[in-house]
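Peer 1: below is the sequence, then the predicted model.
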Amino acid sequence: MQFSGKSVIITGAGKGIGRACAQLMAARGASVVALSRTRSDLDSLRAEIGGRAIQVDLADPAATRAAMAEAGTCDFLINSAGINVLESVLEMTEAGYEAVLGVNLRAALIACQEFARARIAAGGGGAIVNITSIAGHRGFPDHLCYAASKAGLEGASRVLAKELGPHGIRVNCVAPTITLTELAAEAWSDPGKSQPMMVRHPLDRFAEAREVAESIALLLSEDSRMISGTVLPVDGGFLAV
């Protein structure tokens, strides 16, 4: 029980990687505070792993701060919440920009800020993992705002690591490749779409949500106590070739 006696706030915990993180951290002994927009997802997760559930629309800055206050002081924070609006460079809209940057970047930074304030008031220590993407490192069509949000979160995470390090708070990122959540598995089921991307992965497959969660758990653990300010690709070698 690697995280027995510890507590973790997870944004976007209702689905995908966030839910996999909640399941894994609970299985390893942590008390989970799950944040999600969808009540049914929170209810099913709580029935499965226990813990606490807070319904919140992270696009709303004030609601995000209120949810973090309700979550209280925890040992860890995993920022998993994220959305995408597929728009090309020439088709980008203000609404798409505000939606993607609002959730993927602003909400994550607010969560980090409120988590850090609570940890410092409690005497310091703790760890944050922000989930970014290989889209912040390579240019994918129709991912303009998504790429900006993920690259921006990585840059901000380095500042967070620098400023929060003296308080004993570590901050890292994981940058997953395509991860086969339920929705993604369906979206990438067509070999005509998936194969050109697949061949760019030396391991010849995409990631599973649990594999990303396991990498996050590693960065939260004492085994990574000297790791801060880094971005860990969880990409099967995609960025290496």
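Peer 2: Everything's here; your move. No experiment lies behind these values; they were computed from the predicted model shown.

Peer 1: C-alpha only now, for contacts and for neighbours.
Peer 2: OK.

Peer 1: so who does the residue nearest the centre of the chain touch?
Peer 2: Closest residue to the average C-alpha location of the chain: residue 80 at 2.5 Å, with CA atoms, centre = their mean. Going by CA atoms under 8 Å, 6 or more residues apart in numbering, residue 80 touches 10, 11, 12, 13, 17, 18, 130, 131.

Peer 1: ok, now with 6 Å
Peer 2: Taking CA atoms under 6 Å, 6 or more residues apart in numbering, we find residue 80 in contact with 11, 12, 18, 131.

Peer 1: and for residue 85?
Peer 2: With contacts defined as CA under 6 Å, 6+ apart, residue 85 is in contact with residue 96.

Peer 1: helices - which of the contacts of residue 80 land there?
Peer 2: Counting by DSSP state H, the part of the contacts of residue 80 found in helices is residue 18.

Peer 1: looking at the contacts of residue 80, which has the most residues close by?
Peer 2: Ranked by the number of neighbours (other CA atoms under 10 Å), the contacts of residue 80 place residue 11 first, at 30 neighbours.

Peer 1: so it sits against residue 81, correct?
Peer 2: Yes. Counting by CA atoms under 6 Å, residue 11 touches residue 81, with 5.2 Å between them.

Peer 1: how about the biggest helix by length in the chain: buried residues?
Peer 2: Looking across the chain with DSSP H, the single longest helix is helix 144-164. By neighbour count on 16 or more other CA atoms under 10 Å, the buried set for helix 144-164 is 144-154, 156-158, 160-161, 164.

Peer 1: check it against this one:
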Amino acid sequence: MTTVAEQRYAGVLRLDGKRALITGAGKGIGADIARAFAAAGADLVLSGRDDAELTRSGRALSDEFGVDVRSAAVDLADHDGPAALTRMASEAFGGLDILVNNAGISLPESVVDTTPENFDATIAVNLRAPALLAAQIGALMVEQGTGGSIVTVASAAALAPLPEHYAYCASKAGLVMATKVLARELGPHGIRANSVCPTVVLTQMGQRVWGEEAKAAPMLARIPLGRFAVPHEVSDAVVWLCSDAASMVNGADIAIDGGYTMG
């Protein structure tokens, strides 16, 4: 006979019936989060700039997990990108329960070599777009009156300085604080907002950038676990934050960094 506790834990990390928007979902961490959400039973709106890539990914997830997957190709760097995506995503399922703000860019350069163009581009994609998208999706969730969850994929670079990432660190630190304001203002409506802050994640791009032993060694030396993260370690945390298992977690910034930000 199944006990009450067994029934509870069997479904506590499920997202059945939830409608989720995931940005930057075409590749890397975003694609892994999308797969984790589909496996947990959520219906998805996948956002990115490559419509063909999103359509292929969505079809594969739908075939494998039996969930409803839509795509919304939007360039969030565009001035009206967040508003356009809010409209497209909300119309896909008649509302949203979850937003995962994952899209971002990195244009490494030292402080003394920082260009206005790269600085502005980084702030536009990493801070302005996700902050405005969260505000607009948050307003939609308030209007729905059924609560919700907003998760920001920030970075360990939001919590500890990273050389040659001046604009990136500033953008991600700003996004963590913006998420805390969301948590403060939207919490009374049953809407939770949290951030995850990963160290280097070994996606295909991560492998290209950090695969060289000489470049990786100084960074690895600062991580007590002695390794970089893999995508599912981020995705698992995001699923947990959006599930009932994290129903009292609000305004947190969770480091997924092997201890890097301890100093």
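Peer 2: Thanks, I have it. The structure displayed is predicted, hence computed values, not measured ones.

Peer 1: please state their TM-score.
Peer 2: The TM-score (TM-score structural alignment, normalised by the length of structure 1) is 0.97; 241 aligned residues with a CA RMSD of 1.2 Å.

Peer 1: re earlier: closest one of the contacts of residue 80 of structure 1 to residue 170 of structure 1?
Peer 2: Comparing those against residue 170 of structure 1 with CA to CA places residue 131 closest, at 14.4 Å.

Peer 1: which residues touch the closest one?
Peer 2: Counted by CA under 6 Å, 6+ apart, residue 131 of structure 1 has contacts 80, 173, 174.

Peer 1: now with 10 Å, please.
Peer 2: Contact analysis of residue 131 of structure 1 by CA atoms under 10 Å, 6 or more residues apart in numbering lists 17-18, 78-82, 104, 108, 150, 153-154, 172-176, 212-213, 216, 231-232.

Peer 1: filter those down to the ones in strands?
Peer 2: If you go by DSSP state E, the contacts of residue 131 of structure 1 have 78, 79, 172, 173, 174, 175, 176, 231, 232 in strands.

Peer 1: counterpart of the first one in structure 2?
Peer 2: Following TM-score structural alignment, the counterpart assigned to residue 78 of structure 1 within structure 2 is residue 100.

Peer 1: you'd agree its match is up against residue 31?
Peer 2: No. With contact defined as CA atoms under 10 Å, residue 100 of structure 2 does not count as touching residue 31 (11.6 Å).

Peer 1: shared neighbours of the two, anything?
Peer 2: 22, 23, 24, 25.

Peer 1: residue in structure 1 paired with the third one?
Peer 2: Yep, that's residue 24 of structure 2 we're talking about. Under TM-score structural alignment, residue 24 of structure 2 pairs with residue 12 in structure 1.

Peer 1: is it correct that that match is in contact with residue 39?
Peer 2: No. Applying CA under 10 Å, one finds residue 12 of structure 1 not in contact with residue 39, separated by 11.7 Å.

Peer 1: who touches both of the two?
Peer 2: residue 56.

Peer 1: can you put the shared contacts of residue 100 and residue 31 of structure 2 in CSV and add distance to residue 115 of structure 2?
Peer 2: Converted to CSV, those look like this (distance: CA to CA, whole Å):
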residue, distance to residue 115 of structure 2
22, 30
23, 26
24, 25
25, 28
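
Peer 1: closest to residue 243 of structure 2 out of these?
Peer 2: Using CA to CA, those come closest to residue 243 of structure 2 at residue 22, 15.3 Å.

Peer 1: which one of the contacts of residue 80 of structure 1 is nearest to residue 190 of structure 1?
Peer 2: Comparing the contacts of residue 80 of structure 1 against residue 190 of structure 1 with CA to CA picks out residue 18 as the nearest, at 25.0 Å.

Peer 1: what's the counterpart of residue 33 of structure 2 in structure 1?
Peer 2: Match for residue 33 of structure 2 (TM-score structural alignment): residue 21.

Peer 1: one more: residue 87 of structure 2?
Peer 2: Using TM-score structural alignment, residue 87 of structure 2 lines up with residue 69 in structure 1.

Peer 1: please tell me I have it right and that match contacts residue 113.
Peer 2: No. Checked against CA under 10 Å, the pair residue 69 of structure 1 and residue 113 is beyond contact range at 11.1 Å.

Peer 1: how long is stretch 255-262 of structure 2 from one end to the other?
Peer 2: End-to-end distance for stretch 255-262 of structure 2, by CA to CA, to the nearest Å: 10 Å.

Peer 1: could you do stretch 226-237 of structure 1 as well?
Peer 2: Start-to-end, stretch 226-237 of structure 1 (CA to CA) is 24 Å.

Peer 1: stretch 9-20 of structure 2 too?
Peer 2: 22 Å.

Peer 1: cool, stretch 98-113 of structure 1 as well?
Peer 2: From the first residue to the last, stretch 98-113 of structure 1 extends over 20 Å; the measure is CA to CA.

Peer 1: do the same with stretch 95-115 of structure 2
Peer 2: Chord length of stretch 95-115 of structure 2, first to last residue, is 40 Å (CA to CA).

Peer 1: same check, this time on stretch 2-15 of structure 1
Peer 2: Using CA to CA, one end of stretch 2-15 of structure 1 lies 23 Å from the other.

Peer 1: all strands for structure 1, in order.
Peer 2: Applying DSSP E to structure 1 gives strands spanning 7-11, 31-36, 52-55, 76-79, 127-131, 170-176, 231-234.
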